[in-house]
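J.: sequence and predicted structure, then a few things I'm wondering about:
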Amino acid sequence: MTHKTPQFITIEGIDGAGKSTHLARLAERLGAGGRELVQTREPGGTELAERLRELVLGGAAQDGLTEALMVFAGRRDHVRRLIRPALARGAAVLCDRFTDSAFAYQGGGSGVPWTVLQQLEAWACESLQPDLTIWFDLEPEEAARRRAAARAADRFEAEDLGFFVRARAAFERRAGEHAARFVRIDAGQSLGAVAEQLDALLRERGL
């Protein structure tokens, strides 16, 4: 199957899946040949969204819907001020998390109804979807062991196992609904094996 070279790429996975380990490798490949690369993250990416990130990750726990509203407010600003302008001028955009994480964490983890998140997504993103979503998938039990070894600090990383079991199931559901852009990477393999799987994907997509 031939694929169009992706311009907007997102990285997803539950905390502890190791996606951050491979971000530098991805950024290097995407920026090869002098191509402009905008590397960003969510929550965050703009001044407003970074302030909301501090509240979501480091502030007092909120109910799931309040948290979702904060996340999507930041996402709308991020899309309008950074992501769309970058794509419009021909840059590639690499984003550490995007809307799929809201469905996993606020939806699966905290129980916000899927239909509510779909409406928030429509309002905030105005039909913008990634061209490619690389999902680093890992069993929640192994992810918990990795988080413990790394002495995880933010509020989500400290959630209990049940939260991440539900979050992973939500990623699976989201991947089924958006199969054309989702690619699953088995993050339970060794670092070398994950890197090889990632390299093969990038070659296939012309990156």
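T.: Noted; the coordinates are in hand.

J.: make it CA atoms for all contacts and neighbour counts henceforth
T.: OK.

J.: distance-wise, check Gly90 relative to Glu36.
T.: 8 Å (C-alpha to C-alpha, to the nearest Å).

J.: between these two, which is the more surrounded one?
T.: Neighbours per residue (other C-alpha atoms under 10 Å) separate Gly90 from Glu36, with Glu36 holding more: 15 against 12.

J.: touching, the more buried one and Leu94? I think so.
T.: No. Using C-alpha atoms under 8 Å, Glu36 makes no contact with Leu94, being 10.9 Å away.

J.: strands of the chain, start to end?
T.: Taking DSSP state E to define them, one finds strands in the chain at 8-12, 37-41, 92-96, 132-137, 182-186.

J.: save the ones you listed as a markdown table, and put in distance to Leu201 too.
T.: As requested, those are exported to a markdown table (distance: least, C-alpha to C-alpha, whole Å):
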| stretch | distance to Leu201 |
| --- | --- |
| strand 8-12 | 12 |
| strand 37-41 | 19 |
| strand 92-96 | 15 |
| strand 132-137 | 9 |
| strand 182-186 | 8 |
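
J.: included below, for side-by-side comparison, is a second structure:
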Amino acid sequence: MYVVIEGVDTAGKSTQLDILKKNHKKAVFTKEPGGTEIGLKLRAMALNGEATSKTAEMFLFLADRAEHIEQVIKPNEGKMVVSDRSVISGISYAKELPLEVVTSLNLIATQNTLPSHVILLELSKEELTKRLSGKTNDSIESRGIDYLLDIQDRMKKTVEMLNLNHIYIDASLSIEEISQKIEGFING
């Protein structure tokens, strides 16, 4: 089982991942970008805004994704793997190229290895505004609320385009309600 938790920043992925770690002690937990040694370097470069070109930024994330599939996902195929972000984010954040082109590049990077379970935590414009106002934003979050809402919409389109097994959850629900919905989806 290859489970991914998706959502724009501040949607509550980290909180839900911490709960999953307590409930699934034998699972392998990872993240994109940064789930491998080279991935940590690529993640730092991308989130610090070192790539001035959006295309270069996308290729940093593609390189991370290819390493992640090879070093983490494939070696653990017989186990439950839970990832903070995945190919869905990779496709959704690469807005400068047509969706079909970005999807093709990501399918090459992942060797067509796709998640078996996708959990997307959704935020309303009001909730996203409230959550972002209370934190220091990285180079991606600094692009603004409309940008992040567009990314969230692209995540949904990507999930549907790839025909992935998924659940959309209102991220403004209580932590416990969200956790119960996630467990129900994973165990269902």
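T.: Ah, there it is. Just so you know, these numbers come straight off a predicted model, no measurement behind them.

J.: what about Glu160 of the second structure, how many residues close to it?
T.: By other C-alpha under 10 Å, neighbour count at Glu160 of the second structure equals 12.

J.: counterpart of it in the first structure?
T.: When the first structure is aligned by TM-score structural alignment, Glu160 of the second structure is paired with Gly176.

J.: okay, the residue mapped onto Arg53 of the first structure from the second structure and Glu77 of the second structure: tell me how far apart.
T.: Aligned by TM-score structural alignment, Arg53 of the first structure pairs with Arg43 of the second structure. Look at Arg43 of the second structure and Glu77 of the second structure: by C-alpha to C-alpha, they are 24 Å apart.

J.: if you count surrounding residues, which of those two has more?
T.: Arg43 (20 against 11).

J.: if I look at the more buried one, how far off is Asn165 of the second structure?
T.: Arg43 of the second structure is 27 Å from Asn165 of the second structure, by C-alpha to C-alpha.

J.: burial count for the counterpart of Leu132 of the first structure in the second structure?
T.: Residue correspondence to the second structure (TM-score structural alignment): Leu132 of the first structure is matched to His117. Around His117 of the second structure sit 18 other residues, with neighbours defined as other C-alpha under 10 Å.

J.: give the closest residue to His117 of the second structure in space, chain neighbours not counted.
T.: Residue nearest to His117 of the second structure in three dimensions, not counting chain neighbours: Val3, with 4.6 Å by C-alpha to C-alpha, 6 or more residues apart in numbering.

J.: can you give me the helices for the second structure?
T.: Assigned helices in the second structure, in chain order: 13-23, 37-47, 54-68, 87-93, 99-110, 125-133, 145-161, 175-187 (criterion: DSSP state H).

J.: ok so, going back, quick one, what contacts the match of Arg53 of the first structure?
T.: 33-34, 60-61, 64 (C-alpha atoms under 8 Å, 6 or more residues apart in numbering).

J.: roughly how far does it sit from Gly144 of the second structure?
T.: Taken as C-alpha to C-alpha, the span from Arg43 of the second structure to Gly144 of the second structure is 20 Å.

J.: report the central residue of the second structure.
T.: Nearest to the geometric centre of the second structure sits Arg85, at 2.0 Å (C-alpha atoms, centre = their mean).

J.: Asp186 of the first structure -> the second structure?
T.: Taking TM-score structural alignment as the alignment basis, one finds that Asp186 of the first structure is matched in the second structure by Asp170.

J.: what residues are up against the nearest residue to that match once chain neighbours are set aside?
T.: Once flanking residues are discounted, Asp170 of the second structure sits nearest to Glu122: 5.1 Å by C-alpha to C-alpha, 6+ apart. Neighbour list for Glu122 of the second structure: 7-8, 11, 152, 168-171 [criterion: C-alpha under 8 Å, 6+ apart].
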